[in-house]
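Q: This is a predicted model, with the sequence first.
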Amino acid sequence: MIDGEGLAAFIAVADLRSFSRAADRLGIAQSVVSKRLRRLEDQIGAQLIDRSVRTDIRLTRIGAAFLPEASEAFAKLTATERLGWNLGRGSSGPLQIGFVFSAAISGVLGRILSALRKELPDLRLVPRLMETPEQLAALDAGRLDIGLIRPRPSYPARCRALQAHCEDLVVCLSAEHPLSAQAALSPRQLADQRFIVPQFHEQVGLIDNIRRLAEAGGFDLQPVVRTDDFVTAACLAAAGEGVVLAPASLSRLQLDGLQYRALRDFDEQLRTMLVHHVEAPGEALRVILRTLEGTAPHP
């Protein structure tokens, strides 16, 4: 009988076109991915992946035809397993938690993990650094229980969202930047500045705050520098490549040559949302909500 591990290995390799990246996604060794995939191919009696060129992983004709069915079967298997697991327990087993970088550096993630560890010691915490779009897809597919993300206009149908954290925005810039002499900056002072935007795979989010900042300052936004994450953006700002609009908690990241300046005459804040699947473990969710409300019981 085909097992879920083999399907998961095949789907990951097919999605990522890489055995090493598939291993990273699944949290196992690359050799284990290969072994599970071979076992699946033996079970169905056909080769699914063309391994003739190691640097160019491709699906065979049979593999391409099998992939949609495998994905559907694995999704149903995962949902069935999760349903039975959640019915049978509420305070043990793995808890899959996705988070954006700022949720960690602001301390929100740490408070949640600490509360869960104290109150539910049998729970196995599995936190994963993931950008917002990736978390939403994983929540929708049932691969995540909890997500700490940037706000979105809408969320997956079987998920619920609430605000977990809110903080001021600051400007990150080089210590040699002329504006670094100012204690606080107004939107108008940021006219003609080149903005470095982390998380450039997202079409909404921080870029919307930057657009509204430009509107408040009465200037047209110049072409932005796009990066994958806040750390890269901060390093570029320190090097003088531009300025970064960032959550105030990023100031805990101390880099040589980087300065943080408060914003005045611009009241927007950056929010972090807690999104949970409706089938997320109830007891763990209650602990998280008490923690965010500041009513977690003292040990």
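A: Right, received. Where do you want to start?
Q: contacts, neighbours, all on C-alpha from now
A: OK.
Q: Does L139 touch H277 like I think?
A: Yes. Here L139 reaches H277: they are 6.2 Å apart, a contact under C-alpha atoms under 8 Å.
Q: any residues in contact with both of those two?
A: D145, I146, C159 (C-alpha atoms under 8 Å, 6 or more residues apart in numbering).
Q: Just give me the longest helix of the protein.
A: Counting residues, the longest helix found in the chain (DSSP state H) is helix 61-88.
Q: got the buried residues for whichever helix or strand comes after it?
A: Next helix or strand after helix 61-88 toward the C-terminus (DSSP states H and E): strand 93-99. Under the neighbour-count criterion of 16 or more other C-alpha atoms under 10 Å, strand 93-99 has L95, Q96, I97, G98, F99 buried.
Q: Let's verify the residue nearest to the first one when sequence neighbours are not counted: helix, strand, or coil?
A: The one in question is L95. Computed as C-alpha to C-alpha, 6 or more residues apart in numbering, the closest residue to L95 that is not its neighbour in sequence is L125, at 5.1 Å. Of the three states, L125 takes strand under DSSP: H, G, I helix; E, B strand; the rest coil.
Q: same check, this time on the one 10 residues further on
A: Assigned by three-state DSSP, the conformation of Q135 is helix.
Q: residue contacts, it?
A: When contacts are counted by C-alpha under 8 Å, 6+ apart, Q135 touches G98, F99, L144, G147, I149.
Q: any chance of these in TSV, plus distance to Q163?
A: Putting those into TSV (distance: C-alpha to C-alpha, whole Å) gives the following:
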residue	distance to Q163
G98	15
F99	14
L144	18
G147	11
I149	10
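Q: A further structure is provided below for comparison with the first:
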Amino acid sequence: MERPELPLPQLHAFAVLAEELHFGRAATRLGIAQPPLSQQIRRLEEKVGHALFSREPGHVALTPAGRELLPAARRALSDLAEGLAAARAVGSGRAGCLRIGFAASLALTVLPGLLHTFRQRFPEVRLNIHEMTTAPQIAALHDKTIDIGLLREPPTDEPGLGFETVLSEPFVAVLPSAHPLAATRTVETAQLADSPFVLLPREVGPGLYDRITGLCTAAGFTPRVAQHAVEWQTVCALVETGLGVSLAPASIRRIRLRGVAFRGLRPATARTRVAVAWRSNDPNPLVSRLLATVSQVPQRGLL
């Protein structure tokens, strides 16, 4: 049996009349004349198939059918009001869900201040945070499984995506504490020519890998890679065991390992770029909200 559809304006009129139990006062609250109110109630009663109000001179009361319908009518009206408020909040960029991908090392620099500031400004927004390296972030942006990426050394030309530099961070040499160069304050890149290297695989971050190997090439040698590791924490742990040395963003110094020394790298112009990435022409207003927040968050003196 087909269930009759109950129009929300008629339910609204019914709920107001059920509260006032007076056609004149209910019509005034609704901002309409009394005859149109009576017509809406009659149409609703026709759909229900039973009278919802008993009408006697000077007295209006709910019938048993009306008393049964009233809680459901109130729930429907409440759900609609909540849905409209939520839709307006999402449409205006005050609420909704924002999915953010980030490179693990950025948890040591950009990410904490950015999320703290954004949550203070937009407490109703749900944030889904996904740790991933640069190449998977690019793929996730194209697949629309994340809305914003925070990554290192973005590609120079990626159709459909926009990039904006967040900070430029110096490189450091990552050395076993027993390495002879650990006794110095700074290291020339060329001084690492004879040491094996521990690096991130190129496929997870082509731009950063090429930047590091490019620094070595500029210093006159090709790095001899002894071991790959996907995370900087693992790179540092492998350096600690003596498997090799590495070049890393300066923020990696916050990874505290007793057997690892971090030393400044010369030339001082050797830096890595951190960028925010997004889909061009993304209609989600939360994307522009976060982009505006990024530019206002201090980056702990790493610039």
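A: In hand now; what should we look at? None of the values given here were measured: they were computed from a predicted structure.
Q: where does the TM-score land?
A: Overlay of the two chains. TM-score (TM-score structural alignment, normalised by the length of the first structure): 0.65; 211 aligned residues with a C-alpha RMSD of 2.4 Å.
Q: which of the shared contacts of L139 and H277 of the first structure has the most neighbours?
A: Ranked by the number of neighbours (other C-alpha atoms under 10 Å), the shared contacts of L139 and H277 of the first structure place I146 first, at 30 neighbours.
Q: Check the gap between the residue mapped onto that one from the second structure and C236 of the second structure for me.
A: Alignment note: I146 of the first structure maps to I148 in the second structure; criterion TM-score structural alignment. Distance, I148 of the second structure to C236 of the second structure, using C-alpha to C-alpha, to the nearest Å: 28 Å.
Q: A248 of the second structure too?
A: From A248 of the second structure to C236 of the second structure the distance is 9 Å (C-alpha to C-alpha).
Q: okay, these two: which has more neighbours?
A: C236 (30 against 26).
Q: about what we covered before: so between L139 and H277 of the first structure, which is more surrounded?
A: L139 (27 against 23).
Q: Give the full set of residues in contact with the more buried one.
A: D145, I146, G147, P156, C159, H276, H277.
Q: Check which helices and strands whichever helix or strand V287 of the second structure is part of sits against.
A: Assessed by DSSP H and E, V287 of the second structure sits inside helix 285-294. Helix 285-294 of the second structure sits against strand 96-102, helix 110-121, with contacts defined as 3 or more C-alpha pairs under 8 Å, 6 or more residues apart in numbering; DSSP states H and E.
Q: would CSV of the ones you listed with distance to R224 of the second structure be doable?
A: Formatted as CSV, these follow (distance: least, C-alpha to C-alpha, whole Å):
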stretch, distance to R224 of the second structure
strand 96-102, 29
helix 110-121, 31
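Q: Tell me which of those lies nearest to F14 of the second structure.
A: strand 96-102 (32.8 Å; C-alpha to C-alpha).
Q: Which residue numbers in the first structure does that closest one align to?
A: Aligned by TM-score structural alignment, strand 96-102 of the second structure corresponds to residues 93-99 of the first structure.
Q: okay, now the residue nearest to V224 of the first structure when sequence neighbours are not counted: neighbour count?
A: Leaving aside its sequence neighbours, V224 of the first structure sits nearest to F195 (C-alpha to C-alpha, 6+ apart; 5.2 Å). Neighbourhood size, F195 of the first structure [other C-alpha under 10 Å]: 25.
Q: chain center to stretch 139-153 of the second structure: distance?
A: 10 Å (C-alpha atoms, centre = their mean, to the nearest Å).
Q: OK, contacts around L129 of the first structure?
A: Taking C-alpha under 8 Å, 6+ apart, one finds G98, F99, V100, F101 in contact with L129 of the first structure.
Q: same thing with T78 of the first structure?
A: G142 are the contacts of T78 of the first structure under C-alpha under 8 Å, 6+ apart.
Q: just P206 of the second structure next, same as before
A: T134, A135.
Q: ok, now T293 of the second structure?
A: Taking C-alpha under 8 Å, 6+ apart as the test, what T293 of the second structure contacts is L114, T117, F118.
Q: Going along the chain, name the helices of the stretch 101-250 of the second structure.
A: Under the criterion DSSP state H, counting those that start in this stretch, the stretch 101-250 of the second structure contains helices at 110-121, 134-143, 206-218, 232-240.
Q: For A292 of the second structure, which of those is the nearest?
A: Once these are compared by C-alpha to C-alpha, helix 110-121 is nearest, at 9.6 Å.
Q: now for that closest one, which elements pack on it?
A: Applying 3+ C-alpha pairs under 8 Å, 6+ apart, one finds that helix 110-121 of the second structure makes contact with helix 285-294.
Q: Which residue in the first structure aligns with I255 of the second structure?
A: Using TM-score structural alignment, I255 of the second structure pairs with L253 in the first structure.
Q: corresponding residue for A76 of the second structure in the first structure?
A: When the first structure is aligned by TM-score structural alignment, no residue sits opposite A76 of the second structure.
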